[in-house]
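J.: this one's structure only:
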């Protein structure tokens, strides 16, 4: 069941334009809609009546008078429908239930262990989705669909997760996730890579601001990136989600953990894997560190212990994080010099782990940006944190209402 069923809910192109204008604002007056749409009064009035009658929008009072009658205000009807947003990542998967205002009604997460095969996870998702519907009194007819933001590469058109690397469980290749979810839940489903859904969420959250060119980078097990320009996602000939991690920053550098990867690739220096590898090596060398009291076997060390030591301001861990952030800042500067985004949103475990990585990386990036200070870029951790991928998957579904 594809997104066409969603797109057809508002069949009129001009009605889609008006609905999209209303969605960009908390409330907007009829006068403002006339100015921004360029439509005649009679056409706009008819479209507003249609959208109101169908339940897409609501009249929400009157605006301030400018000398004549007070203008009617309109807003999106958040209760028109509900959407599931699903994140599938290497360490965690998450399901959220939202209304059309992107207000979160419910959420559930699962740790991606070695037992979390596609079959197991899909069963959990379907059971939890049905439980959420029951808890909130939502019927299938009230659901717009389910969006999925997954580790790439993915085939968006067929709704298939292709060959993602580094899952602990087996079976994550050529998973027809959209087909399986649609068959189980009986609702439309859509798929994109998680970096794209994350930037969709952040872009929607900042829709009233003036940023036109946004870059998003997720720093975790690997590096994942996406970009929005003029409100539209930028796509390449193939799924580009993990390509930023293969950026070469040292031609004679360390070998990539994957035989197909580049020597000296950015994610070999700035990722959870790189930090864990550096910390394990230091423990084996007998370096003085809090980590030696947190884990007996260096090979069992995880990023969780690294974070614990960082909170205690352990000098060795501060050194490791600073070095990783410096390398990441160099890679980020390369992207700034090529793409020139107005705003860069950074997310993922390394960004959420504390200020040291974020501050070091952004300072290094700024110092190596060619047109600085004439070119000013805003760095942000984003507004939605670790829920951005799942929320953005829901935004992806909602956006189909205004697609032609």
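T.: That came through fine. Since we're looking at a predicted model, the values are computed, not measured.

J.: from here on, just use CA atoms for contacts and neighbour counts.
T.: Noted.

J.: so who does the residue nearest the centre of the chain touch?
T.: By C-alpha atoms, centre = their mean, the chain has its centre lying nearest to residue 198, at 1.0 Å. Contact partners of residue 198, counting by C-alpha atoms under 8 Å, 6 or more residues apart in numbering, are 149, 216, 388, 389, 390, 391, 392, 393.

J.: ok, and here's another one to check against it:
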């Protein structure tokens, strides 16, 4: 494709404000009747009919049968047309990275995962992602114009406006600082690419899964090598002045406590007690002290305890590993209670490998948080591991591209 061919923002695919709003209403439902659209939109019958005809002609929606009769003619039902186009979502994290392909309805068509080992530099990952996308384009098959774009949910700090991953920590491979990731992918793929913090894209995915339940205030916390969080209020992401990756982990829970893993962090901060790093550190210490554990059979000579060993020991109900995980989850529950007492979300989604791979951390943390939440039981909060598990970041990244179809650009028609 010629380099001077313009990249089309999905926001420009639907011109009319009214059409964007109707399309958004249809997306929020698996299927919706014309009568419901009429009531929700406030449009006249003639205007709504014209908008629906335009969306059908564009291939974005389709009729899908008739609803139940309320005494008269059965209403026509509408839904998003899945094969209009596809969206890509890339999760760039420290343990593993993941690429997903979604159709327009949000259904996953394909997925690929890469281990972020010490050789997985930006150049290597970008090459692998491009190869996978080209393979999917042949398998499905997809025309270039059917690729709406690619969203990236990445470890920060990052700048979502410039598309740059700035100063992330704890990647095993070098080269992950000051990476113009959006520009590099747009040059190679020639599709629109958007960048956001992975916690933000994960909460977008979980909000989409709950779109029928009308959850207005949601908190997402990811527990991995570090801690990441995101908040939605009235269905909209809450952004701070800058991206502050890892700031949740700097919450002080013991002012004279253990030092942070680098000189820049706070003594006695949450990250030091409940992250993957903290669990690995404690288990290594206990093994050096001579504590017995089946971990000894999983860890090879001259190898350190890692997350994969921890999860294997948990599955074998290892007493030492269970003790350390319970301790870490209790500390995390204290930090979570602090968040609940300040933010008061309706729902909290907890993600990351410690949550999705075993129940112990999740249940210990949530029970601790409930006991320490002010005004409980008057204030009730729903805890969840989420609908998408480890795929939440990548799925949400793909969804932010589909969401652009309903985005209002200046100068569009009414």
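T.: Sure thing, it's come through. It should be emphasised that the depicted structure is a prediction, and the values quoted were computed from it without experimental measurement.

J.: ok, back up a step: which residue, other than its chain neighbours, is closest to the residue nearest to the centre of the first structure?
T.: residue 389 (4.2 Å; C-alpha to C-alpha, 6 or more residues apart in numbering).

J.: and the one you found, what pairs with it in the second structure?
T.: Matched by TM-score structural alignment, residue 389 of the first structure corresponds to residue 393 in the second structure.

J.: neighbours of the residue mapped onto residue 55 of the second structure from the first structure, how many?
T.: Counting by TM-score structural alignment, residue 55 of the second structure corresponds to residue 51 in the first structure. Residue neighbour count, defined by other C-alpha atoms under 10 Å, stands at 19 for residue 51 of the first structure.

J.: how far apart are the host helix or strand of residue 51 of the first structure and its match in the second structure?
T.: Per DSSP states H and E: residue 51 of the first structure is located in helix 41-53. Its aligned residues in the second structure lie a mean 0.9 Å from helix 41-53 of the first structure after superposition (mean C-alpha distance after the TM-score superposition for the first structure).

J.: how about residues contacting the very next helix or strand once past that helix?
T.: Downstream of helix 41-53 of the first structure, the next assigned helix or strand under DSSP H and E is strand 57-62. Contacts with strand 57-62 of the first structure, where a contact means C-alpha under 8 Å, 6+ apart, come from 19, 27, 29, 51-52, 70-77.

J.: among those residues, which are in strands?
T.: Counted as lying in strands by DSSP state E, out of those, are 29, 72, 73, 74, 75, 76.

J.: counterpart of the second one over in the second structure?
T.: Looking back up the chat, that one is residue 72 of the first structure. Using TM-score structural alignment, the equivalent of residue 72 of the first structure in the second structure is residue 76.

J.: my guess is its match contacts residue 36, does it?
T.: No: using C-alpha atoms under 8 Å as the test, residue 76 of the second structure is too far from residue 36 to be in contact (10.2 Å).

J.: do you have the helices of the second structure handy? List them.
T.: Under the criterion DSSP state H, the second structure contains helices at 17-27, 34-41, 45-57, 122-139, 181-189, 198-209, 271-274, 276-288, 295-298, 307-315, 319-343, 353-356, 359-371, 392-403.

J.: will you turn those helices into a markdown table that also has distance to residue 168 of the second structure?
T.: A markdown table is the format used below for those (distance: least, C-alpha to C-alpha, whole Å):
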| stretch | distance to residue 168 of the second structure |
| --- | --- |
| helix 17-27 | 35 |
| helix 34-41 | 44 |
| helix 45-57 | 42 |
| helix 122-139 | 12 |
| helix 181-189 | 13 |
| helix 198-209 | 12 |
| helix 271-274 | 15 |
| helix 276-288 | 16 |
| helix 295-298 | 30 |
| helix 307-315 | 20 |
| helix 319-343 | 22 |
| helix 353-356 | 19 |
| helix 359-371 | 26 |
| helix 392-403 | 17 |
